[in-house]
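S.K.: A predicted structure for the sequence below; I have some questions about it.
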Amino acid sequence: MVVHNFLGGYAYHMVHISNFPSILREKALLSKESLSQKGINPYSIALESVQALRKRITVQRPGMPSPRQLHSYVPFYFILRAPMSYAPNVKGQQNRLLVLEIELIILNEPEVLFTDGNASMQKLSRYGTEVVVIDPANARRDTCIRRYHPGGPHGTGENWSDFYSDVAFLDRLNWGVLNGGTFIDNREEFTRIRSSEVLIPDRLPISKIVGIYASNPDLAQDANDVVKMFGLERAVPEVVCRRGL
C-alpha cells in the first residue's frame, strides 16, 4: 500500500468534558508539558504508572537544539477504540469523555512523529531510574536508536515500540491489528500495537480538529453548549453523538 492511502485516515484523542473549556480557551489541545508551563491542571484519565514511564522517555533528533520530553507531545491514537478506552479508570468515565478526530495528513507536518505501538513501552523497569533517549528512524537512517542512562534497559517487557519521523515508514505499522482484521494471541503485544501513536509537538490547534464525538446525546449537548459559550461554532465541528465509543 502506498503512503497516500495511509494518510487518508484519522487519529483520535480522548478528553474529559471538564477539560473541554480550557481547550477552547487556549484554542488548542496542549501537551502535558505545555499545560504544566501554563499552570493548567487538567482532569487526568491516564494511569499514573504509565505517565511515570513516559516521563523517563526523551526524543533527540538530528538538528534539534535540545532533546524533547515525550510529555512535550500531544498523543493521538490511530484507532477510535484504543486499549486505553477499556482501562478500568477510563471505562467508568465513558459518559463524560469526548473523542477528538484529526486527519493523518498531519504526519506530513514538521516534527510530528508516530510509533508502531504504545510509546511508553521501551523496556524501562517499572520502578527503576534508568531513562532512555530515542532517535527516531528517519529518511537517512531506517532504524530507531535508543540510548539508556545510566544503563539498561532493565525492564522485563518482551517488545518495545519504535519511533518514526518520516511517513515512508507507515508501512511498518501492523495495519492488520490496527484495523481489527488480525488478532495476536500474545495479549500484551496485541495491546501494544493497538496503542500505536501519533505524536504532535507542544500543541494541536483546534482548527485541525475535524470531528468531535460523544457517547451519549446529553454529553454532546453539554459540549455544544460549551462551544457556544466561547462563540466558536464556526471554529470547531459540531459535537455529535456516536454510540459505542
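M.R.: Great, that's in hand. Since we're looking at a predicted model, the values are computed, not measured.
S.K.: when you work out contacts or count neighbours from here on, use the C-alpha atoms and nothing else.
M.R.: OK.
S.K.: after the longest helix along the chain, heading C-terminal, what element do we hit next?
M.R.: When the chain is parsed with DSSP state H, its longest helix is helix 217-229. Heading C-terminal from helix 217-229, the first helix or strand you meet, by DSSP states H and E, is strand 239-241.
S.K.: ok, second structure coming up, stack it against the first:
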Amino acid sequence: MVPNPTFIYHITSIENLSSILRNAGLVCINQLNKSASSFVNIAYEQIQSRRSEKQVPLPPYGNLHDYVPFYFAPRSPMLYTINQGNVTQYQGGQQQIIYIVSTVQRVLSERIPFVFTDGHAIMSYSEFFNDPGDLEQIDWGIMSSRYWNDTTEYPDRKRKRQAEFLAFEFFSLNSVLEICVINDAFQDQVIKILQNNSINIPVNVRREWYY
C-alpha cells in the first residue's frame, strides 16, 4: 500500500545548503551548469555522465539532469557508497550529508512537474511514470526495510530501493518540510545557516537515516 503522506528525500552536502537557500530551492544539474554555479558533487562521475544522456520518455521529457532527484526512503545505497568512501571526488563522509524532505502530496499541491521510476533511473528495465496513481508500482516493502541488499531469492532489491522521484528543473524551498541531519552538531550548523539566510525550516536529527 502506498504510504500517505508519501515522503521523498533529497540528499546533498551541507556545503551546498547556502547556495540552495540563495537559489530559493533545489536547482537541477543542467541549470546549475548553464549558470556556471559551483557545487559539491556527491555522486559517481561515471553515473552522472550516464544520467546526462538518459532521456525521460514521458512529459515533461528532457534528460535526468533536467530533474532534481529524490528517493522514496532514507538509508539509500548511494549514502552507503558515500559512507564507504567509494566516491572519488567526494570524501566528506556521510556526516556532512543532509536530507531535504518533502512529500509527493506537497509536490502535487504546488503543481511541480514530475516523473518517477520503479528503480534506479539509469537502469534500462526501470519504468517511468508521471501519474501519482502509479505510485503503487513502487516496491513499498523494500522502502520500509532496513536492509536492501540483493539476495539469491530477491536479486532486484537494490535497484528497487533506488527508485527515484524526479522534480522537473526546480524544487522550491516552499515545498521543503524539513531538513534532517546525523547529529546535534550538524543540526546546530544547519540552523545557523538557515538563520543567516532568514529562512525558517524545521531541522531534525535522524540518526537512524544514516549508517
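M.R.: Now that the structure is in, tell me what you want to look at. Note that the coordinates shown come from a computational prediction; the quantities given were computed from them, not determined experimentally.
S.K.: ok so, going back, the longest helix of the first structure vs the second structure, average distance?
M.R.: Comparison of helix 217-229 of the first structure with the second structure after fitting gives an average deviation of 0.9 Å (mean CA distance after the TM-score superposition for the first structure).
S.K.: which residues of the second structure does that helix align to?
M.R.: Taking TM-score structural alignment as the measure, the second structure aligns residues 184-196 with helix 217-229 of the first structure.
S.K.: can you check stretch 20-36 of the first structure too?
M.R.: With TM-score structural alignment applied, stretch 20-36 of the first structure matches the range 17-33 in the second structure.
S.K.: quick one: map Asp162 of the first structure onto the second structure.
M.R.: So, by TM-score structural alignment, Asp162 of the first structure is matched to Glu127.
S.K.: now do the helices in the second structure.
M.R.: 17-22, 29-34, 45-53, 77-83, 104-110, 140-143, 157-161, 184-196.
S.K.: tell me which of those is the most buried.
M.R.: Comparing these by mean neighbour count (mean count of other CA atoms under 10 Å), helix 157-161 ranks first with a mean of 22.
S.K.: what span of the first structure lines up against that helix?
M.R.: With TM-score structural alignment as the criterion, helix 157-161 of the second structure aligns to 190-194.
S.K.: please enumerate the strands of the first structure.
M.R.: Taking DSSP state E, the strands of the first structure run over residues 10-16, 28-30, 57-59, 68-69, 73-77, 97-103, 113-115, 131-135, 145-149, 163-164, 197-201, 203-205, 209-214, 239-241.
S.K.: neighbours of the nearest residue to Ala167 of the second structure once chain neighbours are set aside, just the number please.
M.R.: Ranked by CA to CA, 6 or more residues apart in numbering and with sequence neighbours excluded, the top spatial neighbour of Ala167 of the second structure is Phe114, at 4.5 Å. Phe114 of the second structure has 24 neighbouring residues, counting by other CA atoms under 10 Å.
S.K.: what lines up with Phe114 of the second structure in the first structure?
M.R.: By TM-score structural alignment, Phe114 of the second structure lines up with Val112.
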